[in-house]
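*Asks:* Could you work out the structure for the sequence below:
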Amino acid sequence: MDLTERSLRSEQVYDGVLLDVRRDEVRLPNGETSGREWIKHPGASAVVPIDDEGRVILLRQYRFGPGREFWEVPAGKFDSDGEEALDVAKRELAEEAGVEAAAWTRLGQTFPAIGYSDETIHLFLAEGLSRTEEHVDDDEFVEPFRMPFAEAAAMARRGEIEDAKSCVALLLAAAVVDARDLD
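*Replies:* As a prediction, this is how the structure comes out:
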């Protein structure tokens, strides 16, 4: 069975700095029509940076929507069309954590809000870290913190790290690290 919904009409409801809110009329698989409200997002990259001592760099950051602080991996959105996911990951790692990496492993991607957004977050493991200049955006306040990677992965498994992209990235990185330990 083909489950595809096809857009018949699309209207932009709001065009913001980050979000493009849309309202579409769609043809359903059974031939009926329905409405869909969704957010067009430029996409993002997120990084699990692990240093030579086996520590991961997490960021403590306040998020306005939920109104509290979260532990997160460094991440950021695409700034322009055609930008490569790895380039975004490298830029965000330097901006937010003040480090660069010699080795990169693609972990996959995640869609954090499939019910109402097309946002895709590309996930990477970064290793061989070295210090570089940190330059966080003027309206962004983050506090980098290093902790043992195994502890951070355990926190994600226990539900103590609640940011979805960070949980997925940490658990995928743990699978890669664990597989290496088996070799």
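*Asks:* Could you use CA atoms for every contact and neighbour count after this?
*Replies:* Fine.
*Asks:* same for whichever strand or helix holds Val13, what does it pack against?
*Replies:* Secondary structure from DSSP states H and E places Val13 in strand 6-15. Helices and strands touching strand 6-15, as assessed by 3 or more CA pairs under 8 Å, 6 or more residues apart in numbering; DSSP states H and E, comprise strand 20-27.
*Asks:* so how far is the strand it packs on from its chain's centroid?
*Replies:* Averaging C-alpha positions (CA atoms, centre = their mean, to the nearest Å) puts strand 20-27 24 Å from its chain's average.
*Asks:* go on, stretch 70-90?
*Replies:* 8 Å.
*Asks:* picking that back up, buried residues of the strand holding Val13, list them for me.
*Replies:* Ser7 (16 or more other CA atoms under 10 Å).
*Asks:* Outside of that strand itself, list whatever touches it.
*Replies:* 20-28 (CA atoms under 8 Å, 6 or more residues apart in numbering).
*Asks:* Could you tell me the angle between it and strand 20-27?
*Replies:* 160 degrees (axes from the mean of the first three to the mean of the last three CA atoms, to 10 degrees).
*Asks:* Measure how far strand 6-15 is from the centre of its chain, please.
*Replies:* Taking mean C-alpha positions (CA atoms, centre = their mean), strand 6-15 and its chain are 25 Å apart.
*Asks:* To check against the first, give me the structure of this:
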Amino acid sequence: MSDDLLVDVPRERDVVEHRLLHDGRVWDLVSDTVRLDDGDVVREYVDHPGAVAVIALDDDDRVLLLAQYRHPARHVLWEPPAGLLDVENEELVVAAARELAEEADLVAGRWWRLVEFFSSPGGSDERITVFLARDLTPVPEADRYVRGEEEADMVPVWVPLDDAVAGVMAGRLHCPTTVTGVLAAAAARATGWSGLVEVTPS
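*Replies:* All right, here's what the predicted structure looks like:
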């Protein structure tokens, strides 16, 4: 199969009925009655605003990971800086820059779109865009974001990209943005970063 045929295709189906089952604090649980070729089906799923994540690499090709407790998984996971698209009409790369500053106290001089994926397409419409960030400098002390809740206890570490890839392949790292992001970064590095599209926060 040629590369131009191996592509996920957006497709809308008629939604006969849409119901809000639960109005959540961050995302909602909804039910759609969808008209398919062989009849109507009901699909319940999480209606999610979407998210961004940042693979921040320093000059030594070390990736920044943060330890964060995730209650539904009952795990402390090593994750890249990431966050919800919860600011109306905010550009994706601007949201990524905001999350990098808020969670890691860093500003990036250069940005690339690295990879994009649906986190759980059978049960959620969440779409995550992962960016590569380089030319990193610290946020001035006086301008740093005050973190709270789970973010207050985040522990940052700089990990060689090859070690992060090894952790993914050995089953030690499980966060989807970590798994997808570090493997995508390693794949991009193997081609000399030639396939990435550079973007600029406005």
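*Asks:* And the TM-score between them?
*Replies:* Laid over one another, the chains give 0.91 as their TM-score (TM-score structural alignment, normalised by the length of structure 1), with 179 aligned residues with a CA RMSD of 1.7 Å.
*Asks:* what's the mean deviation for the strand holding Val13 of structure 1 versus structure 2?
*Replies:* Once superposed with structure 2, the aligned residues differ from strand 6-15 of structure 1 by a mean of 0.9 Å; criterion: mean CA distance after the TM-score superposition for structure 1.
*Asks:* my guess is Phe141 of structure 1 contacts Leu59, does it?
*Replies:* No - using CA atoms under 8 Å as the test, Phe141 of structure 1 is too far from Leu59 to be in contact (9.6 Å).
*Asks:* Pick out whichever of these two has more residues nearby.
*Replies:* In this view Phe141 of structure 1 and Leu59 are compared by other CA atoms under 10 Å, and Leu59 has more residues nearby, 21 against 12.
*Asks:* On the three-state scheme, the equivalent of the more buried one over in structure 2 is what?
*Replies:* Aligning on TM-score structural alignment places Leu59 of structure 1 opposite Leu66 in structure 2. Secondary structure for Leu66 of structure 2, judged by DSSP: H, G, I helix; E, B strand; the rest coil, is strand.
*Asks:* What of Leu171 of structure 1?
*Replies:* Reduced to three states by three-state DSSP, Leu171 of structure 1 is helix.
*Asks:* from the chain's centre, how far out does the helix or strand hosting Ser130 of structure 1 sit?
*Replies:* If you go by DSSP H and E, Ser130 of structure 1 is part of strand 121-131. The chain centroid and the centroid of strand 121-131 of structure 1 are separated by 13 Å, computed with CA atoms, centre = their mean.
*Asks:* mean distance, that strand to its aligned residues in structure 2?
*Replies:* Compared with structure 2, strand 121-131 of structure 1 is 0.7 Å away on average (mean CA distance after the TM-score superposition for structure 1).
*Asks:* Counting neighbours, what do you get for the alignment partner in structure 2 of Arg180 of structure 1?
*Replies:* Alignment note: Arg180 of structure 1 maps to Gly192 in structure 2; criterion TM-score structural alignment. When neighbours are defined as other CA under 10 Å, Gly192 of structure 2 has 10 of them.
*Asks:* any idea how far the equivalent of Arg25 of structure 2 over in structure 1 is from His122 of structure 1?
*Replies:* Residue pairing (TM-score structural alignment): Arg25 of structure 2 is matched to Val17 of structure 1. Distance, Val17 of structure 1 to His122 of structure 1, using CA to CA, to the nearest Å: 21 Å.
*Asks:* thinking again about what came up before, which residues are in contact with each of Phe141 and Leu59 of structure 1?
*Replies:* Counting by CA under 8 Å, 6+ apart, nothing touches both Phe141 of structure 1 and Leu59.
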